[in-house]
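J.: What follows is a predicted structure for the sequence shown.
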Amino acid sequence: MDSLKNTKLLLIEDNREIAGILFDFFEAKEVELDYADNGELGLKLALEESFDAIILDLMLPRMDGFEVCQALRSQGKDTPVLMLTALDNRQDTLHGFKEGADDYLTKPFDLEILEARLLALISRYRGTMASGKVQVGELEIDSKTRQAWRQGQKLSLNPTTFKILSVLAQAAPDVVSRDQLTDAIWGDQPPSNDVLRSHVYQLRNQLDKPFAQPMLVTVPKVGFRLELKP
């Protein structure tokens, strides 16, 4: 995927000036853009309609970006979310990932960088694995629906944690380095190490916490692998 042309995005942003700039930018790219100026309306649109990605401001009236993202994920909506924040704060960023965001940009941001991040998110969401279901030990992965199960129990994964699991499953039982994971997920727009660490933490909570034996193994100073046998 090398263009946003004909994609459908939802912008949830209360700053009308920023919204106007984004409307002009995306209109020139032939993107369909829906808009909400508060969190409640944004959540309603996100749940009722289908979007390729959501651009979500953090500080919103009625319902903030954290609450919107958490509500989306809790109701099973896995649309990619790129969070915009004026707060260049590590804790806010990690909190956003914990609530299910896939990426973030700090204001003010470069429009071309925003476009590149959205392209990467949407490509990741649409999936790069071969069609069909893959069985890896106790794990079953369906790349068409972007869903996964362990011992028949469905895992609650956002697009990024699903992609991490898919990359590990394709390589299992071999180790996947942190650099390999970062390249597979973000390409030439890598975030800080904290971002990968946060996503792996979220994946481990889903994949291992409810079960007696862990599958996701950290290989110190190298990366991660899936343990296929207890």
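T.: Arrived safely, thanks for sending.

J.: CA atoms for contacts and neighbours, from now on please.
T.: Will do.

J.: before we move on, what SS does the residue nearest to Asp57 when sequence neighbours are not counted have?
T.: Excluding its sequence neighbours, the residue lying closest to Asp57 (CA to CA, 6 or more residues apart in numbering) is Leu84, at 4.5 Å. Under DSSP: H, G, I helix; E, B strand; the rest coil, Leu84 falls in the strand class.

J.: Pasting the second one now:
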Amino acid sequence: MHILLAEDDEQLSKLIIHKLQKNMNTVDYAPDGETALGYALMGGYDLIILDWMMPGLSGVQVCQQIREQKDQTPILILTAKDELDDKIRGFDSGADDYLVKPFEFEELVARIRALGKRKPLPLKEEVLSADNLYLDTKTHKVTRDGTEIILTQREYQLLSLLMMNKGQVLTREVILDRIWGYDAEVTRNTVDAYIRLLRKKVDKGYSKKLIKSIRGFGYTIQK
């Protein structure tokens, strides 16, 4: 499963991520509510785990905003709040399940397994497109106007991330986490460097530039 974990307790987060990855899951990590909401709205998750008390937006607020977008991805809220009124508020926000801290990891796994069965696997789009640029996710072949573009592995990962979210602005932090991992020792400048390399291969020689910089925010690819 592809899971989004939003939890501001770094020690607990590392433990949960380690345990989930041992169970063959892939995990994206958000340390606060605003980052979690940005990740969630990009889609592609089988399950979202939200801590109730986080900096910025709370887990309940994130859950509400996800549901306002008609996104029905299963959501599990983690919290130290165990009063009935708190549980009702959590469910009213759109959460599918509620787990009180401290908890046994085996129970978390069981809840995740049960929630994972609720969401049918979507049919993945095999060929991504943006204007006259095409990326085949099965063969990894990239073409523009019928001309093949040879990319490195990182360039391909970056381009596919942009194309899967075409029209949306991805921050450098989101790109770093999605491509290199949240604990990778790379900087925001690494993203800028790869964007420059990608532009030389994708946009050079074309009057219409597909990869755009949004000053102060990040990058996007035109539809």
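T.: Looks like it came in fine. Model, not experiment: these values are computed from the prediction.

J.: Just give the TM-score of the two.
T.: For these two chains in superposition, a TM-score of 0.53 is obtained (TM-score structural alignment, normalised by the length of the second structure); 121 aligned residues with a CA RMSD of 1.1 Å.

J.: so how far is Leu5 of the second structure from the aligned residue in the second structure for the residue nearest to Asp57 of the first structure?
T.: By TM-score structural alignment, Leu84 of the first structure lines up with Leu78 in the second structure. From Leu78 of the second structure over to Leu5 of the second structure the distance is 10 Å, taken as CA to CA, to the nearest Å.

J.: For the residue nearest in space to the middle of the first structure, which non-adjacent residue is closest in space?
T.: Nearest to the mean C-alpha position of the first structure, by CA atoms, centre = their mean, lies Asp102 at 2.7 Å. Sequence neighbours aside, Val81 is the residue nearest to Asp102 of the first structure in space, at 5.4 Å (criterion: CA to CA, 6+ apart).

J.: quick one: the one you found and Leu56 touch, right?
T.: Yes: using CA atoms under 8 Å, Val81 of the first structure is in contact with Leu56, at 6.7 Å.

J.: Trace Ile21 of the first structure over to the second structure, please.
T.: Using TM-score structural alignment, Ile21 of the first structure sits opposite Leu15 in the second structure.

J.: Contacts made by stretch 25-45 of the second structure with the rest, please.
T.: 1-10, 17, 20-21, 48, 54-59, 62, 65-66, 73, 165, 174, 177-178, 181-182 (CA atoms under 8 Å, 6 or more residues apart in numbering).

J.: Please narrow the residues you listed to those residing in helices.
T.: Among the contacts of stretch 25-45 of the second structure, the residues falling in helices (DSSP state H) are 10, 17, 20-21, 59, 62, 65-66, 174, 177-178.

J.: Buried ones among these?
T.: 17, 20, 59, 62, 65-66, 174, 177-178 (16 or more other CA atoms under 10 Å).

J.: Of those, which pair is most distant in space?
T.: Within these, two members stand farthest from each other by CA to CA: Leu20 and Gln65, at 25.4 Å.

J.: would you list every one of the helices in the second structure?
T.: Counting by DSSP H, the helices of the second structure are 10-22, 33-42, 59-68, 84-92, 105-116, 153-164, 172-179, 188-202.

J.: I'd like to know which elements the fourth one is packed against.
T.: Counting contacts by 3 or more CA pairs under 8 Å, 6 or more residues apart in numbering; DSSP states H and E, helix 84-92 of the second structure packs against strand 97-100.

J.: what range in the first structure matches the strand it packs on?
T.: So strand 97-100 of the second structure is aligned with residues 103-106, judged by TM-score structural alignment.

J.: Next, the mean deviation of that stretch compared to the second structure.
T.: Taken over the aligned residues, the distance from stretch 103-106 of the first structure to the second structure averages 0.5 Å (mean CA distance after the TM-score superposition for the first structure).

J.: Which residues in that stretch does the neighbour count mark as buried?
T.: Within stretch 103-106 of the first structure, the residues that count as buried by 16+ other CA under 10 Å are 103-105.
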